[in-house]
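Trainee: Need coordinates for the following:
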Amino acid sequence: MNSVFPDGWDCEARLVDGHWVERRPRRPDVERQLRTETRLLPWLAPHLPLAVPVPHIVSDDPLTVRHVLVPGEPLEQLDAAQGRALGLFLRALHGADADEAVRRGVPPPREVLRDRTALADDFRARVLPLLPPDRRETDSGLLRAVHALPTEALVHGDLGPEHLLAQDGALTGVIDFGDAHIGDHAIDLAWALNGTSPAFADACATAYGARPALRERSRIWHRLGPWHEVTHGLDTGDQDSVRSGLAGVLDRLPGIRGL
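Mentor: Now for the predicted structure:
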């Protein structure tokens, strides 16, 4: 039996024979991400304490990749045990050989820094003018802070509850590595430390060994999250996403020293 997963931003995905997840890129620029996953994840998976997809190419035209279904459902109820499991997972992921990850196709620091600059410029041009005037200077400072963030570890790059899977209350897997790159450890801790329950966040931070500077950077990334939703809504004509994203930008009040 085959079924289609809810629409993703980058890929069309369906379940094949109840066992395989099959994905195709929605845009040409996503093809590189999918091909990188087929080189990166088979190497990375044995070093991680939770299951991840291990995709392989089944067709080049159109590009189609397939992997065994990772067990579990998207994370909903959060507890300290899950936070600890995520912290240990991220320690292992961020400890992976960054040079080897680059050889397998993930964007290197130079490319990441270039893309960050372009992203901040896009946010400044399209999102900042939509904010109330009294918020623009503070949020302009947030965009300036992005340029000083490090690029030193292999990161997932888009870690939130929709990409964490659980079974019987236990964390079982992490999916969707399309945004993996050599970046700032703190990007993967943004939601975990700032958008979850205190018990989950504290357990995750303790297991990971998150120092104050890292936690502070995680707040920068957390505040940037809704900006992506705004530009996605502008790109697709989805005004609900634009409104929701702007509400998120305003809701995540300044909490960063120096901004």
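
Trainee: use CA for all of it now, contacts and neighbours both
Mentor: Noted.

Trainee: how about the helices in the stretch 1-150 of the chain?
Mentor: Assigned by DSSP state H, counting those that start in this stretch, the stretch 1-150 of the chain shows helices spanning 30-44, 80-94, 98-103, 109-126, 133-145.

Trainee: Pull out the buried positions in the longest one.
Mentor: This points to helix 109-126. By 16 or more other Cα atoms under 10 Å, the buried positions in helix 109-126 come out as Pro109, Val112, Leu113, Leu119, Ala120, Phe123, Arg124.

Trainee: same thing with the third one?
Mentor: Of the residues in helix 98-103, those buried by neighbour count under the rule 16+ other Cα under 10 Å are Ala98, Ala101, Val102.

Trainee: this one as well, want them side by side:
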Amino acid sequence: MTAPWIAEHRIPDALAAQLIGDAFPALRPVRLELLGEGWDNVAYLVDGELIFRFPRRQAAVPLLEREHRLLPALAPRLPLAIPVPELFGRAGAGPYRWPFLGYRRVAGETACRANLDDRERRALAAPLARFLAALHAFPTGEARRLGMPPDSIGKLDLAARIPQARERLERMRALGLLRDVRPWSELLEAGAALRASEDLRVVHGDLYARHLLVSAGPARALCGVIDWGDLHLGDPAVDLSVAHSVLPPEAHDTFRATYGEIDARRWELARIRAIHHSAAVVLYGHDIGDSALVREGLRIFR
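Mentor: Okay, the predicted model is just below:
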């Protein structure tokens, strides 16, 4: 079986430079460097200022178009920086026919690369909660008018996600990455009856350490949130899972007090989501040889 993160289309440096130069002649000669490859996109830095993201698979194309349409409306309402699309490239005939997106680089280093200690993570609790409270307060009626869709893949459908999580935990154990799966299997089983709320809010949809940016230097302040392709209307639990996966337990009270009311059902659903997603991050990092992702994904299991 092919791993879900294997690309349908490769975008080598020369092709990316050609596509950018053809779509935006003012940027010629295109000087770029590879920033990285994710599940859905490959990202290049151009002239040290602009980031261009190219879909690696067909399913990522509507996600990129969603960012182009919705992020400019969200950005002014949020207390942290997010990418604001400026350049939308529509590739024509040739080896690559999907659109691609360019925006000003958001300053900061991903939290997984920063390898934060517990003190630094505790300092993230309040600003992260304020950011999510603002995001989840965005008017849903306005979001619908802008074309924001509901969740289409069942991120919180536990009937499907819990069996996936169990399989991932077993694979982690087989790889020697997790010694005992029983405590996590028991937590999954205990939450199996939980259901997502029908009170839909604007959610990021894929919030974890790789999509949080922290500033350089000793302060390591939270300064940005990136990769918004999974933006949708859903249960805020899908985002609140970041508190379980990134913050130490002693920071949870600060996070919850700053965010506002989080009932027991939503908090537990967020934890189930964090277990499922973190297991996926560990296996993805293992398969692509990214030790920072493996380390970050394993945090919740400690």
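
Trainee: related to what we said a few turns ago, of the helices of the stretch 1-150 of structure 1, which approaches Ser3 of structure 1 most closely?
Mentor: helix 30-44 (20.5 Å; Cα to Cα).

Trainee: Could you tell me where the closest one falls in structure 2?
Mentor: Mapped onto structure 2 using TM-score structural alignment, helix 30-44 of structure 1 spans residues 60-74.

Trainee: for the matching stretch, which positions count as buried?
Mentor: For stretch 60-74 of structure 2, the neighbour count (16+ other Cα under 10 Å) marks Ala60, Val61, Leu63, Leu64, Arg66, Glu67, His68, Arg69, Leu70, Leu71, Leu74 as buried.

Trainee: ok, so of those, who is nearest Phe88 of structure 2?
Mentor: Using Cα to Cα, the buried residues of stretch 60-74 of structure 2 come closest to Phe88 of structure 2 at His68, 7.6 Å.

Trainee: need the contact list for the nearest residue to that closest one once chain neighbours are set aside.
Mentor: Nearest residue to His68 of structure 2, sequence neighbours excluded (Cα to Cα, 6 or more residues apart in numbering): Pro85, at 5.6 Å. When contacts are counted by Cα atoms under 8 Å, 6 or more residues apart in numbering, Pro85 of structure 2 touches Glu67, His68, Leu71, Pro72, Leu101, Gly102, Tyr103, Arg104.

Trainee: mind running it again at 7 Å?
Mentor: Residues in contact with Pro85 of structure 2, defined by Cα atoms under 7 Å, 6 or more residues apart in numbering, are His68, Leu101, Gly102, Tyr103.

Trainee: Just tell me what it corresponds to in structure 1.
Mentor: So, by TM-score structural alignment, Pro85 of structure 2 is matched to Pro55.

Trainee: how about the contacts of Pro85 of structure 2 in TSV, adding distance to His211 of structure 2?
Mentor: Formatted as TSV, the contacts of Pro85 of structure 2 follow (distance: Cα to Cα, whole Å):
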residue	distance to His211 of structure 2
His68	18
Leu101	17
Gly102	17
Tyr103	16
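
Trainee: which of those are buried?
Mentor: His68, Leu101, Gly102, Tyr103.

Trainee: so how many other residues sit close to Arg215 of structure 1?
Mentor: Neighbour count for Arg215 of structure 1, taken as other Cα atoms under 10 Å: 18.

Trainee: which element is the aligned partner of it in structure 2 on?
Mentor: Aligned counterpart of Arg215 of structure 1 in structure 2: Trp267 (TM-score structural alignment). Here Trp267 of structure 2 sits within helix 264-288, counting by DSSP states H and E.

Trainee: and the next element down the chain from that helix?
Mentor: Defined by DSSP H and E, the subsequent element after helix 264-288 of structure 2 is helix 291-298.

Trainee: Check what contacts that next one and list those residues.
Mentor: Cys112, Arg113, Ser278, Ala279, Val281, Val282, Gly285, His286.

Trainee: Kindly report the same for stretch 51-67 of structure 2.
Mentor: So stretch 51-67 of structure 2 is contacted by 7-10, 40-45, 98, 100-105, 228-230 (Cα under 7 Å, 6+ apart).

Trainee: So which of these are in strands?
Mentor: Asn41, Val42, Ala43, Tyr44, Leu45, Phe100, Leu101, Gly102, Tyr103, Arg104 (DSSP state E).

Trainee: The closest residue to Asp10 of structure 1 other than its chain neighbours and Leu93 of structure 1, how far apart?
Mentor: Spatially, and ignoring its direct neighbours in sequence, Asp10 of structure 1 is nearest to Arg26 (5.5 Å; Cα to Cα, 6+ apart). According to Cα to Cα, to the nearest Å, Arg26 of structure 1 stands 27 Å off from Leu93 of structure 1.

Trainee: Same check on Ala145 of structure 1?
Mentor: Between Ala145 of structure 1 and Leu93 of structure 1 the computed distance is 25 Å (Cα to Cα).

Trainee: For those two, indicate the residue with more neighbours.
Mentor: Leu93 (21 against 16).

Trainee: what's the spacing between that one and Val174 of structure 1?
Mentor: Per Cα to Cα, Leu93 of structure 1 is found 11 Å from Val174 of structure 1.

Trainee: Same question for Ala192 of structure 1.
Mentor: 13 Å.

Trainee: And for Val21 of structure 1?
Mentor: Counting by Cα to Cα - Val21 of structure 1 and Val174 of structure 1 are separated by 14 Å.

Trainee: quick one: which of the two has more around it?
Mentor: Remark: of Val21 of structure 1 and Val174, Val174 carries more neighbours, 26 against 22, as counted by other Cα under 10 Å.

Trainee: Show me what the more buried one aligns to in structure 2.
Mentor: Using TM-score structural alignment, Val174 of structure 1 sits opposite Val225 in structure 2.

Trainee: Is its match in contact with Leu212, as I believe?
Mentor: Yes - checked against Cα atoms under 7 Å, the pair Val225 of structure 2 and Leu212 is within contact range at 4.8 Å.

Trainee: contacting residues around the equivalent of Ala134 of structure 2 over in structure 1?
Mentor: The equivalent of Ala134 of structure 2 in structure 1 is Ala92 (alignment by TM-score structural alignment). Shown in contact with Ala92 of structure 1 (Cα under 7 Å, 6+ apart): Leu48.
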